[in-house]
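**Q** Below are the sequence and a predicted model; questions follow.
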Amino acid sequence: MSVFKVIARCEETGARAGELYTPHGVVETPAFMPVGTRAAVKTMSPHELEFLGVQMVLGNTYHLYLRPGVDVVERAGGLHRFMGWRGGVLTDSGGFQVFSLAPFRRVTDEGVEFQSHLDGSRHFLTPEAVVSIQERIGSDVAICLDECVPYPATYDVSRKAVDRTIDWAVRSKAAHVKRDQLLFAVVQGSLFEEQRRRCAEELLAMDFPGYAIGGLSVGEPHEDMYGVLDLLNGILPQDKPRYLMGVGLPENILAAISLGVDMFDCVLPTRNGRHGSVFTSKGRINANASYFACDFSPLDADCDCYVCRHFTRAYIRHLLKAGEVLGVRLCTWHNLHFFADLVRKARRAIIDGRFMEFKRRFEDELKEELSS
C-alpha cells in the first residue's frame, strides 16, 4: 500500500488534496504542522492541539538529542508517549541548526561537529547517527541530514552543500531500518536551477517515500522561492508527499499549495503569538496596541475559534499588558487555529474544485487591508 494518495487536484494549478498514512493515523493534506521543537508546542497542550484539528506536529532531532536525551525518550516509550500526543510526529534532522548555529559547528563530508548551546559540550553527528536517533525516539516521519546554505550563497558553496546532501541521503537510506517510519530526503540547491534539478533527480533515483524542500525562506525574495517551487513541481513525483520546510506566512502557504506542496511547518504562529502579533483574515494586528483598550470585538470577526467566540481585543490586550500568560496562550491558540483552518479550507476548496477562487479571495482581502 502506498503511504500517500492524492484524492483531488486543482485543474488550474498544481494544488492537490491528499492523505498521508502514518503509524499514528492519516494526515490530510495540505497540512500545517505546529513546531514543537523540544517535544512541546509552546503554551499549548496536546489536547488543545487535537481540539484545533492538528494532525501532526514537528520535533527537532538536534534539540531532543541534547535535552532530554535519546535514552530518556526511548525509556518513556517513544516521543508520542513522552509528550502525550496521539497524532503524527515529524522530526527534523537538525540540518537547519547546522545552518542557524554557524558559530558553534564545523561541517565535514563525514558529518557535523558542533558545540552544545546548552553547556558547551562537543558532539559529532553523522547522517547515520541522525537516522538512528530518529528511529529510537520513534517519529512517524524522519528527515535525512542535509546542509542548508544562507542567502545569498555562491554557486560553489551551494554546489558543495548539494553534493553533501546527496551523499548524506545515500548514507541515511542505507542506515534506515525502521520499516514503519517514513524517511524523507531534502532537496537543496539554493536558487540555482541546475543544482535544484540535479539534487532532486539524484534523490528521486533513490526512491524515498517523500521529499522535503529545504533552503528556502532564508531571506530570498518570495518570487524567487516560488520559482524554485515551480521548478520542483515539474520534477518531484506526483504520487509522493512534498514538505516545504520552515514556510511561513499565510500567503506563502497558499502560493506553495498552488505549486504542489503538501506539508508545512513554521514557528510564526507561536512566536508571533508570544508577542501579541495576531494573524487575521484581514492581515496581522498587534493585540498590544493602545487603541484596543476599549475594543470589545473579537480578534477576528470572521473567525470561529474558541478565542474569538469568548474573548475580546480589550481583554486580551489587558492580559498582555498585565503580563498574564493567558494573553500569550490566547494569541497562540488563535494563530494556530488560523493556520490549521487555512490549510483545511484550502483542502476543501481543492476537493470542491474552487481552489483558485478561494486563493484569490484570500489575497484580495489581504491587499484591501494593506491598502486601507
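**A** Structure's in. What do you need? It should be emphasised that the depicted structure is a prediction, and the values quoted were computed from it without experimental measurement. Numbering: from 1, shown residues only.

**Q** contacts, neighbours, all on C-alpha from now
**A** Noted.

**Q** Report back the residue of this structure that's furthest from centre.
**A** Distance from the C-alpha centroid of the chain, by Cα atoms, centre = their mean, peaks at Cys294 (36.1 Å).

**Q** Spatially nearest residue to it, not counting backbone neighbours?
**A** Excluding the flanking residues, the one nearest Cys294 by Cα to Cα, 6 or more residues apart in numbering is Ala314, at 5.3 Å.

**Q** Just the element for the one you found, please.
**A** helix 313-321 (DSSP states H and E).

**Q** If you count contacts, what does that helix end up packed against?
**A** On a contact count with 3 or more Cα pairs under 8 Å, 6 or more residues apart in numbering; DSSP states H and E, helix 313-321 meets helix 325-352.

**Q** so who does the residue nearest to Cys294 touch?
**A** Counting by Cα atoms under 8 Å, 6 or more residues apart in numbering, Ala314 touches 292-297.

**Q** Is it possible to mark the buried ones in the residues you listed?
**A** By neighbour count, with 16 or more other Cα atoms under 10 Å, the contacts of Ala314 hold 292-293 as buried.

**Q** Can you pick out the most distant pair from the contacts of Ala314?
**A** Ala293 and Ser297 (10.9 Å; Cα to Cα).

**Q** want to compare, so here's the second one:
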Amino acid sequence: MKFSLLAKDQGSKARAGSITTDHGVIETPIFMPVGTVATVKGVHQRELKQDINPDIILGNTYHLYLRPETKVLRQAGGLHKFMNWDRNILTDSGGYQVYSLAANRKIKEEGVKFKSHIDGSYHFFTPENVMEIQREIGADIIMAFDECTPYPCDYTYAKNSMHRTHRWLDRCIEHFTNKTQPLYGYEQNLFPIVQGSTYKDLRKQSAEYIAEAGAVGNAIGGLSVGEPAEEMYAMTEVVNAILPEDKPRYLMGVGTPINILENIALGVDMFDCVMPTRNARNGMLFTAEGTINIKNKKWETDFSPIDDMNITWVDTEYSKAYLRHLFKVNELLGKQIATIHNLGFYLWLVREARKHIIAGDFAVWKSKMVKQMDKRL
C-alpha cells in the first residue's frame, strides 16, 4: 500500500492525498459506505459503482464471521468476488460490536467471549483469530483487534483497556507478519487503532504507541460513542498531532456531515458511518442546505426535485411530494431513493472538500458549509 500527500490546506490541517492498493486508488479525504453484511443496505452494486462511486467500502468482521461465515467467503474467493465488488474493501476488527454487546460478552486478556445476537451461540475472538477471519474475508485494509470503551468511561478502566488494546496489537502484528499469507493473490494491510476514551493523556500515550508500531496506516477508535462533538474534536486533534503525517488517518464510525468536515480540518483522511443509510431509511435526507425530514406534512404537495444540486440521478428524477408519499405508504422504493441520495451527498461532500483543499480555500468553504448544513429545512 502506498500513501501520497498531494496538498495541505493553508487555513487548517486538512490534507488531500491518495492511497494505492492492489484494488486501485483511493482519493482522500474519503467516506466509506458501510456494507455490514456484504451489502450496502438498499443499494445494488451497479448503483453503488455508477451513481455513488466510492473508491472503497467497509465490511464488518463480526457480522461476516457469523453470516455467511468465513468458510463460505473462502469458497467464493473472498468478499470481493462474493459480492461482486472489484474496488477496495476495509474490514473493522469486531471491537465495536464487542463494545455494543456489553451485556453478552466477557473480556479477558486472551480475548473476548461473546454471545451471538442471532442465535445465542457462544464465540471467542482473539487477536490471532481476528487476523485469520479478516484474512479469509480478504479485505484490502484490515483492523487490529481492540476494545472500544463506552462513554462516559472511568479513567482507570479506560487506561487498563488501552493497555490491553496495545498488547492485543502486538499479538495482531506478530500473527499478521509471521503467520499469515494473503489468500487471494493481493496484499492486505493492517491498521492499528488508537484508544484512550476522552482522556487527553491516554489518547496521547496511545497515539505514541500506535505511531511507533510503524503500520502503513492508523485508525482512531472509541469516538462517536455518545461523547459531545467538542470532545471528539479535541481527542482527534491530540491524536493527529502525534500520528505520522505520511500515513493515512482513519476516524472510525464518524459521523454527521458537519462532523466529517470538522475532522477533515483536523487532518483526518478516512471516514465511515451508518448514518447516511440508516437515517435515509427513516426519512432523513442530508443536503448542502440542511437536513430534510421527508415525512413532514410540509412536503405533501411540494413537487420540486428532491435536491436541485442533482448529485445523483434520484435527486431530479423524483419530487419531494412523491418521496414523502412512498414513506407514508411504507414502500421500499422510498428508502432506496433516500439511501442513494444520502450516500451520493456524503461522497460529494468529501470530494468537494478535496477540491477546496487543493485550491487552498478549504477553511473558508468549510465554515460556510457547516453553517448551511446545520439547518432543519
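**A** Thanks, I have it. Note that this is a predicted model, so its numbers are computed, not measured.

**Q** re earlier: overlap in contacts, Ala293 and Ser297 of the first structure.
**A** Counting by Cα under 8 Å, 6+ apart, the contacts common to Ala293 of the first structure and Ser297 are 313-314.

**Q** And the residue nearest the centre of the second structure?
**A** Asp272 (1.8 Å).

**Q** corresponding residue for that residue in the first structure?
**A** Using TM-score structural alignment, the equivalent of Asp272 of the second structure in the first structure is Asp265.

**Q** Which secondary structure element is home to its match?
**A** strand 263-266.

**Q** how much does that strand stray from the second structure?
**A** When the second structure is superposed, strand 263-266 of the first structure averages 0.3 Å from its matched positions, counting by mean Cα distance after the TM-score superposition for the first structure.

**Q** Provide the secondary structure category for the equivalent of Lys71 of the second structure over in the first structure.
**A** Lys71 of the second structure maps onto Asp71 in the first structure when the alignment is built from TM-score structural alignment. Look at Asp71 of the first structure: counting by DSSP: H, G, I helix; E, B strand; the rest coil, its state is helix.

**Q** With Thr37 of the first structure as the reference, measure out to Asp71 of the first structure.
**A** Asp71 of the first structure sits 18 Å away from Thr37 of the first structure, going by Cα to Cα, to the nearest Å.

**Q** got it, and Val141 of the first structure?
**A** 15 Å.

**Q** Next: Ile143 of the first structure.
**A** 14 Å.

**Q** quick one, which of Asp71 and Thr37 of the first structure is more surrounded?
**A** Set side by side, Asp71 of the first structure and Thr37 show unequal neighbour counts under other Cα atoms under 10 Å, the larger going to Thr37 at 19 against 13.

**Q** any idea which helix or strand carries whatever residue of the second structure lines up with the more buried one?
**A** The equivalent of Thr37 of the first structure in the second structure is Thr36 (alignment by TM-score structural alignment). Thr36 of the second structure belongs to no helix or strand when assigned by DSSP H and E.

**Q** In contact with Thr36 of the second structure, which residues are there?
**A** Thr36 of the second structure sits next to 58-60, 63-64 when contact means Cα under 8 Å, 6+ apart.

**Q** what do you get if the cut-off is 6 Å, keeping everything else the same?
**A** Shown in contact with Thr36 of the second structure (Cα atoms under 6 Å, 6 or more residues apart in numbering): 59-60.

**Q** Could you find the closest non-adjacent residue to the counterpart of Ile316 of the first structure in the second structure?
**A** With TM-score structural alignment as the criterion, Ile316 of the first structure lines up with Leu323 in the second structure. Excluding its sequence neighbours, the residue lying closest to Leu323 of the second structure (Cα to Cα, 6+ apart) is Gly334, at 5.7 Å.

**Q** isn't the one you found right up against Leu326?
**A** Yes. Between Gly334 of the second structure and Leu326 a contact is recorded at 5.0 Å, counting by Cα atoms under 6 Å.

**Q** What is the corresponding segment of the first structure for stretch 16-23 of the second structure?
**A** Against the first structure, the aligned range for stretch 16-23 of the second structure is residues 17-24 (TM-score structural alignment).

**Q** Would you mark the buried spots in the matching stretch?
**A** Per 16+ other Cα under 10 Å, stretch 17-24 of the first structure contains these buried residues: 17-22, 24.

**Q** From those residues, which land in strands?
**A** 17-22 (DSSP state E).

**Q** Return the member of those residues nearest to His310 of the first structure.
**A** Using Cα to Cα, those come closest to His310 of the first structure at Ala17, 32.2 Å.

**Q** what's the distance between that closest one and Val27 of the first structure?
**A** Ala17 of the first structure is 11 Å from Val27 of the first structure, by Cα to Cα.

**Q** With Ala175 of the first structure instead?
**A** On the measure of Cα to Cα, Ala175 of the first structure and Val27 of the first structure end up 26 Å apart.

**Q** so can I have JSON lines of the contacts of Ala314 of the first structure showing secondary structure?
**A** As requested, the contacts of Ala314 of the first structure are arranged in JSON lines below (three-state DSSP):
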{"residue": "Phe292", "secondary structure": "helix"}
{"residue": "Ala293", "secondary structure": "coil"}
{"residue": "Cys294", "secondary structure": "coil"}
{"residue": "Asp295", "secondary structure": "coil"}
{"residue": "Phe296", "secondary structure": "coil"}
{"residue": "Ser297", "secondary structure": "coil"}
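
**Q** can I get the contacts of Ala314 of the first structure in JSON lines with distance to Leu182 of the first structure?
**A** Below are those laid out as JSON lines (distance: Cα to Cα, whole Å):
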{"residue": "Phe292", "distance to Leu182 of the first structure": "47"}
{"residue": "Ala293", "distance to Leu182 of the first structure": "49"}
{"residue": "Cys294", "distance to Leu182 of the first structure": "50"}
{"residue": "Asp295", "distance to Leu182 of the first structure": "48"}
{"residue": "Phe296", "distance to Leu182 of the first structure": "47"}
{"residue": "Ser297", "distance to Leu182 of the first structure": "45"}
